[in-house]
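J.: Just a sequence and a predicted model for now, questions to come.
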Amino acid sequence: MEMSLIVSSPPKFTIRRRDLLHNNKNLMIICSSASKSQIGFGHIIRCPNLPLSVTAHSKTAISTKASDRNTISNSKDGVKIYVGLPMDSVSDCNGIKHSRAIAAGLKALKLLGVEGVELPIWWGVAEKEAMGKYEWSGYLTLVEMIQKVGLKLHVSLCFHGSKEENIPLPKWVSEIGASQPDIFFTDHSGKHYEDCLSFSVDDLPVFDGKTTMQVYKGFVESFKNSFSPFMGSTITIDQLYSSAIRNSGAGEFQCYDQNMMRHLKQQAENLGNPLWGLSGPHDAPTYNQQPILNTFFKEAGSWETPYGDFFLSWYSSQLISHADRILSLAASTFSQTPIVVSGKLPLIHSWYKSRSHPAEVTAGFYNTINRDGYEEIAKIFSKNSCKMILPGMDLLDEQQPTESFSSPELLLADVRTACRNQGVEICGQNLNIAGTPKSLKQIEKNLAGGNGINLFLYQRMGGEFFSPKNFPLFSGFVRSLNQMELDSDDLAVNEREAAVYVPGKNRKLQTIGFGHIIRCPHLSLRVTAQSQSTIFTKASDRNTITNPKDGVKIYVGLPMDSVSDCNGINHSRAVAAGLKALKLLGVEGVELPIWWGVAEKEAMGKYEWSGYLTLVEMIQKVGLKLHVSLCFHGSKEENIPLPKWVSEIGESQPDIFFTDHSGQHYKDCLSFGVDDLPVFDGKTAMQVYEGFVESFKTSFSPFMGSTITGITIGMGPDDIRTACRNHGVEICGQNLNIGGTPKSFEQIKKNLAGGNGIDLFLYQRMGAEFFSPKNFPLFSGFVRSLNQLELDSDDLAVNEREAAVFVPGMMLNATAGDP
């Protein structure tokens, strides 16, 4: 297996939001994707007799007969394409997030003919608990999956955190930072950025006597040893730096930690100008300030004075020195291996057409109308025999806002000239997932002819990447790069053969990753099949469509894994969007599975409710009611085991589990035979369950009655309903299949109608299939018909823009056996 490594170090100096939002979510060492993509995959249809190919619609899906070929391969002379995996593919508990969705995506990429994938490996995940204590198990499992599919791999080692991906620095680093905050980048106001270590501590022994570079060295050595069986001929190391513009500004200088200030003072004194070392520029712009009017960067401003040249030269030298150290570290570590090291340079193109280039300068690149700032960077890459990865090859000047003075094309040309002068090889990368024909043509233009680029990293796998709009464009791009022609065997023979419809849009590869969301700032939200016929209500007229008092109350099940085994909310923004959509549609509430294996994971009687409490607060805030399912079993499909301590007892006493005739134990379920046996440190299963339920009751008491209204019981066939009626038992209803048809909804209404005495129905379960353009309109009509809601003229979309409601895609496997 060929592996390539991208090493990411703490980001650049400035915090710059425009580049994060519009072009540089993958900035130098911060492996933060332009799409924030995890994998949300919307819809997956399995084709057991065919290899997997993906297109926009099943009717036009492209397939290949298994008997004819196993894959579409790149020509030897073509550009090698690597697709980035989701940023959070491995959780901070070292589990694979959405492994089935990732596996399906890997197969689709292999069959399309891409060369491999790129995987971010986070310092905060792999060395989380203590310095020198490495945990690679999750990443190793994922690498084995990639190897099994037959793809190659680039690895990004990320020595920073990411608030967007909810990935902090290692716990022990953050603890040191709590008492020594100057280890972090710091701006003029004194704000510390706790996701990034300052370059000033590269060689300071702040970590129990070790310097930052020594700590990084240990991490890289451990990575090398652990992944040596997979290493082949290439590993790329990407040097990324953090940079984010706020609104229309250019960012701030990030040099105000005490260590950096001490170095500045010493440099100024060495030059005989001690006053220059007292602080950074007094007239430097703030984050949101227009940078070329009345600031350091204005025409004939301080940046062109001797002091300005001194400060900017010093500031830039900190970044260059750090780049040299980190690339040298990587190059020396892999010097005896067949590994090629690469570094990634950000494309800070805002304000490039101004004379002072404020966005680049605050990011640490002293590149102005008077000075070439990239020649020195290219020399560092050349010195360490590293390739350079250049993002932004999909960007066109014509797409940039005029007020930003931006020119990605000119900047890219300048950097490539510097690389050519220094003999540095270049790899390409895009910044925007949602490619257009124009942007993909721009990539082809940048890769064509004598440009000497033979490897391109396409960012990043997930729902948006696999959407019906974007994946066909990407597929055509891959074929065009490698001059591949389709023959008659590439055409789907019938709809069953063509049944490959890749998951919808979930800006982050997630379990809930709802498929398509169009935001309507002036409207409240209701969703139907297509934007042209989207139904909405004016916010000024009503906030929600409410159920009449006598109507059937509808509750919609939340995703089975809404709370992770580390007690975090999985895909909180997607869940929040779904809750709002349900509230505005008029459902009564939601149903939440609470898992024994999550809430009492570590030890008997040690309960951790924080994740579920946070989710209940979200539900309460939206104004929905809640039913809770307490699940005293595990689920292999959802990758949720029984509590760790129960499984440990089961290792020595396997008969606590259900067991079949062959002697196989089912370790997701305790046998009824131990209900009253004291097998858990003297306690019976029922006593353990009682403790769990009591703790739940106590912890959630503030929500009882007002938000939490009950526990649901599934409805059986008609003979059970007759028995319930005979004994005065009230019944609640539930469906089994998400993908409803008009007939199945009519059957539900028939079961709920008349004298059946059912006033509550649980609809299973929220996710991409539920929110798909096919199913959600059917569900919406079902809700309205149950509650006799009539639409008036205000419910009709005025135009397509107003009707922008496109709900996100999600990977979900709901079955009749769901708990």
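T.: Sure thing, it's come through.

J.: contacts, neighbours, all on C-alpha from now
T.: OK.

J.: Ser313: how many residues sit nearby?
T.: Per other C-alpha atoms under 10 Å, the neighbour tally for Ser313 reads 16.

J.: Run through the residues that contact it.
T.: Contact analysis of Ser313 by C-alpha atoms under 8 Å, 6 or more residues apart in numbering lists Tyr366.

J.: any idea which element Lys743 lies in?
T.: Using DSSP states H and E, Lys743 maps to helix 742-752.

J.: so what secondary structure elements neighbour that helix?
T.: Judged by 3 or more C-alpha pairs under 8 Å, 6 or more residues apart in numbering; DSSP states H and E, helix 742-752 is in contact with helix 775-786.

J.: also this one, for the comparison:
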Amino acid sequence: MQASVPLGNYVPIYVMLQLDIITTDNVLKDKTRLQMQLKQLQGAGVDGVMCDVWWGIVESKGPKEYDWSAYKTLFQLVQDCNLKMQVVMSFHQCGGNIGDDVNIPIPRWVRDVGVTDPDIFYTNRTGNRNIEYLTIGVDNQPLFSGRTAIELYSDYMKSFRENMGEFLDAELFTDIEVGLGPAGELRYPSYSQNQGWVFPGIGEFQCYDKYLKADFEEVATNVGHSEWGLPIDGGEYNDNPDTTSFFGSKGYLSEKGKFFLTWYSNKLIIHGDQILNEANKAFLGCKVKLACKISGIHWWYKDATHAAELTAGYYNLHDRDGYRPIARMLSRHYVAFNFTCLEMKNSKQDPAAKCGPQELVQQVFSAVKREEVVMAGENALEIYDREAYNQILLNVRPNGISKNGPPKLKMEALTFLRLGDELLEKKNFRIFKAFVRKLHADQVYMSLGI
């Protein structure tokens, strides 16, 4: 670090590991190659790496039959390379979202419950099930060998704590991100490629399983509107807002529409609140920070409806901040707000999709800071170019370097997607190393002159 730049400007970077299905044999087979890659990252000044800790792998054999052996092998390898780690408690399926390169479903014994009770999965209006993640409607239903979904997640985190004591004591893990939905994000699976969604479709509401439907009917009855049902005019995955009655005819602004959207978004916040409460119990006394990932749904952001955000559960409109209530919930649990799409610029998007990634990041940063929550970030897509790196630098320190101490606006960390052969190509890696130096603030912010 240059003496003229205070240490508080430093933003650590973690690189996401790109691994095949994690088994002890696979980790050992790729040990030499992985060691070499980790050494290259360390030589570039990278602070650590990130990996998903897949529920579908660890508890695959049966209820409470946890097998952590492959992860212990991996963690020891990372520790030997003197790198730190971010780990994700991944209760979702790998496969079906952008960037997924392998298929790792949730445990079969959990999916088997869905054979007789398919409503354990998120369901759209036409009855299609999404098996990426259990519906939040079963959070408190003892359907899984007597356990609720919340108890499944809680027991998993407790087992991680019990089995990873040596690494926790050694402070290998700096962050534990708690998965709260599809792709590990606190949202509904409103836009899934497995369901035929293609960018920039508005997505579909995912609340038509019998559990969420019954919940809505109960709360609607309690406020004197038993005749209200769930929306039937919200459109299909690849619709535009103006082709649906709910959005195009402003049904979302009606009394009934507002009531539904409030319920829909609040259920998501309650879901996060419950699981993060369990996470804090599981990791009480550990020297780690907890985090939660929120999706950067930037398409239709500049449309009055914000339709894609609304179907995902983010009730965000020009006169209603949909991210501040989430930040407020996270603040109660001292959990960091991890946001995506930091690399995106408006000028690179299709104008027809009314994207606003730059304004979205600014809005979220403002909401998070008002609630005094720590903010971190990720890139949404794989990137290797200067322009995208510069946009990240601008977002992690919007006001640039401060020479008088830590900047008032600064993200606490960046997770970079991802480690692979393309990143390590000579030209790409040279640009990446320059990016890491600037992220670490060894010189003032400026475009990458490479």
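T.: Happy to help now that I have it. The structure displayed is predicted, hence computed values, not measured ones.

J.: Please enumerate the strands of structure 2.
T.: Taking DSSP state E as the criterion, structure 2 carries its strands at 13-16, 48-54, 84-90, 121-123, 129-134, 173-178, 289-294, 335-339, 375-378, 414-416.

J.: Deepest-packed of the ones you listed, please.
T.: Ranked by mean neighbour count, these are led by strand 121-123 with a mean of 26 (mean count of other C-alpha atoms under 10 Å).

J.: Have a look at how far, on average, that strand is from structure 1.
T.: In the superposition against structure 1, strand 121-123 of structure 2 averages 0.6 Å from its aligned positions (mean C-alpha distance after the TM-score superposition for structure 1).

J.: In structure 1, what stretch matches that strand?
T.: Under TM-score structural alignment, the counterpart of strand 121-123 of structure 2 in structure 1 spans residues 184-186.

J.: Ok, stretch 353-362 of structure 2 next?
T.: Counting by TM-score structural alignment, stretch 353-362 of structure 2 corresponds to residues 404-413.

J.: Show me which residues of the matching stretch are buried.
T.: Neighbour counts over stretch 404-413 of structure 1 (16 or more other C-alpha atoms under 10 Å) mark 404, 406-409, 411-412 as buried.

J.: Just the terminal-to-terminal distance for it.
T.: 19 Å (C-alpha to C-alpha, to the nearest Å).

J.: which residues sit against that stretch?
T.: For stretch 404-413 of structure 1, contacts defined as C-alpha under 8 Å, 6+ apart pick out 248, 347-354, 390, 392-393, 395-397, 400.

J.: from those residues, which two are the most distant?
T.: Using C-alpha to C-alpha, those reach their maximum pairwise distance at Ser248 and Leu390, which is 24.1 Å.

J.: Roughly how far does Lys158 of structure 2 sit from Leu284 of structure 2?
T.: Applying C-alpha to C-alpha to Lys158 of structure 2 and Leu284 of structure 2 gives a distance of 10 Å.

J.: More neighbours: these two, which one.
T.: Lys158 (16 against 11).

J.: Give me the distance between the more buried one and Asp67 of structure 2.
T.: Distance from Lys158 of structure 2 to Asp67 of structure 2, by C-alpha to C-alpha: 13 Å.

J.: Ok, Ile13 of structure 2 next?
T.: 29 Å.

J.: One more: Tyr315 of structure 2?
T.: With the distance defined as C-alpha to C-alpha, Tyr315 of structure 2 ends up 39 Å from Asp67 of structure 2.
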